[in-house]
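# no FASTA, just this:
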């Protein structure tokens, strides 16, 4: 029996005993996680979801948290003399071993759902200030921890590579108004903001954090 599951925006065909690498999940080595977004089940009878198969699930054991092979990004900007940047990147991955494929009853198994690390970081940051809601307004539920507007007015975020009026507006709506906030982003903040802006990997490709640091130091 095999299943086609969806995680991290990708689809994987798996069978019991298979090992696979997926985008980093919020789980420790040795934990068992469950994928509930099952697109298809195969075997004696093929079941295709619409879009997912009700009650189906894939359970897997987390073997380790690893990094993918190094990828080199080379960016050269047009009409700007001597403006180029070479940067290496290693994708954060989770190594899994598939332990079981459930054709039904996945919604009642009680096994921890497989959730991306970026999503969990956003939820954890949002939950932190709940105790202080009487004194100050809580930030948006999925906002990274470095998004609180800083005093002293907003910066012109359009000075960052690839940021236009529309993207600047989205950043403002997310509470990001200054270069200092962007310069202080962590890997978890970048992952959460990638999901919020729907431009996965753009922050690293364009080098926003490095540019923001230069502008705050300058």
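Perfect, thanks for sending it. Everything numeric here is computed off the predicted structure, so don't read it as measured data. Numbers count the residues shown, from 1 in each chain.
# When you work out contacts or count neighbours from here on, use the C-alpha atoms and nothing else.
Will do.
# ok, residue 206 - how many residues close by?
Using other C-alpha atoms under 10 Å, residue 206 has 17 neighbouring residues.
# Revised request: answer the last question for residue 190.
Counted with other C-alpha under 10 Å, residue 190 comes out at 21.
# was I right about residue 106 contacting residue 57?
Yes - at 5.0 Å, residue 106 and residue 57 qualify as touching, with contact defined as C-alpha atoms under 8 Å.
# joint contacts of those two?
residue 36 (C-alpha atoms under 8 Å, 6 or more residues apart in numbering).
# out of these two, which sits in the more crowded spot?
Per other C-alpha under 10 Å, whichever of residue 106 and residue 57 has more neighbours is residue 57, with 28 against 19.
# Grab the nearest non-local neighbour of residue 44.
Using C-alpha to C-alpha, 6 or more residues apart in numbering and skipping residues adjacent in sequence, the residue nearest residue 44 is residue 1, 7.6 Å away.
# Residue 105: how many residues sit nearby?
Other residues close to residue 105 by other C-alpha under 10 Å number 12.
# Alongside the first one, take a look at this:
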């Protein structure tokens, strides 16, 4: 009886007792692994999978982790100053010996699935890490005055954006605005980029009334 199995992107026709080299598996020497991608079973009657034969598998024992023959890769670019480059490469392989071909019941065999060393897949899928709940920061309320300060939006022409600029400049109360001198007004005009607005809107007079209230 023989089987055609797939591993590492290649197909192999195997029977019990065969030894073959496959793309490196995540297994140690002496371990038993199971190839579950069986494309065909042959013998007295052939069974062809669509694409694989359900319940079929090939079990094998890992003999050793080896390297393939050295391959030389030579590149020459004659139009680029005659540059040349030579590289050598030895493919990582696993030597296995086929021990048994299962025609059914592969899912109940309990044998570790043959997985490529470079694959992230495992026989038992790892539970996904719990997602950390994103901390929701409370958005500042535009209408709320600064802590310990006055609601500067009561002044004519002052909205949330302008109030924020005033807070950044250290102005949080009507009393501060009521006490501004001409020098303070000129300085604040520059900071707020609204030259002449303070006098036009009459902030100082409004602040005096609001502070008194």
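Thanks, I have the structure now. Predicted, not measured: the structure shown is a model, and the values here were computed from it.
# Pretty sure the residue nearest to residue 44 of the first structure sits against residue 40.
No - counting by C-alpha under 8 Å, residue 1 of the first structure sits too far from residue 40 to count as a contact (10.8 Å).
# Compare the two (neighbour count), which wins?
residue 40 (21 against 15).
# May I see the buried residues of whatever helix or strand that one lives in?
Using DSSP states H and E, residue 40 of the first structure falls within strand 38-42. For strand 38-42 of the first structure, burial by neighbour count (16 or more other C-alpha atoms under 10 Å) applies to 38, 39, 40, 41.
# Name the residues of the helix or strand containing residue 194 of the first structure that are buried.
According to DSSP H and E, residue 194 of the first structure maps onto helix 187-197. Residues of helix 187-197 of the first structure classed as buried: 188, 189, 190, 191, 192, 193, 194, 196 (neighbour count, 16+ other C-alpha under 10 Å).
# Count the neighbours of the nearest residue to the third one once chain neighbours are set aside for me.
In other words, residue 190 of the first structure. Computed as C-alpha to C-alpha, 6+ apart, the closest residue to residue 190 of the first structure that is not its neighbour in sequence is residue 203, at 7.1 Å. With neighbours defined by other C-alpha under 10 Å, the count for residue 203 of the first structure comes to 18.
# Please report the distance of residue 203 of the first structure from residue 193 of the first structure.
With distances taken as C-alpha to C-alpha, to the nearest Å, residue 203 of the first structure is found 9 Å from residue 193 of the first structure.
# go on, residue 24 of the first structure?
16 Å.
# Please apply the same query to residue 122 of the first structure.
9 Å.
# And residue 48 of the first structure, by the same measure?
Taking C-alpha to C-alpha, one finds residue 48 of the first structure at 33 Å from residue 193 of the first structure.
# Repeat that for residue 70 of the first structure.
In terms of C-alpha to C-alpha, residue 70 of the first structure sits 22 Å off from residue 193 of the first structure.
# now stretch 30-45 of the first structure: which residue numbers in the second structure?
Alignment of stretch 30-45 of the first structure against the second structure: residues 30-45, by TM-score structural alignment.
# First-to-last residue distance for that stretch?
By C-alpha to C-alpha, one end of stretch 30-45 of the second structure lies 33 Å from the other end.
# What lies in contact with it?
1-7, 27, 46-53, 56-64, 103, 106, 111-114.
# Buried ones from the residues you listed, can you make that a ChimeraX selection?
Here is the ChimeraX selection string for the buried members of the contacts of stretch 30-45 of the second structure, based on 16+ other C-alpha under 10 Å:
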select :2,3,4,5,6,7,27,48,52,53,56,57,58,59,60,61,62,63,64,103,106,111,112,113,114
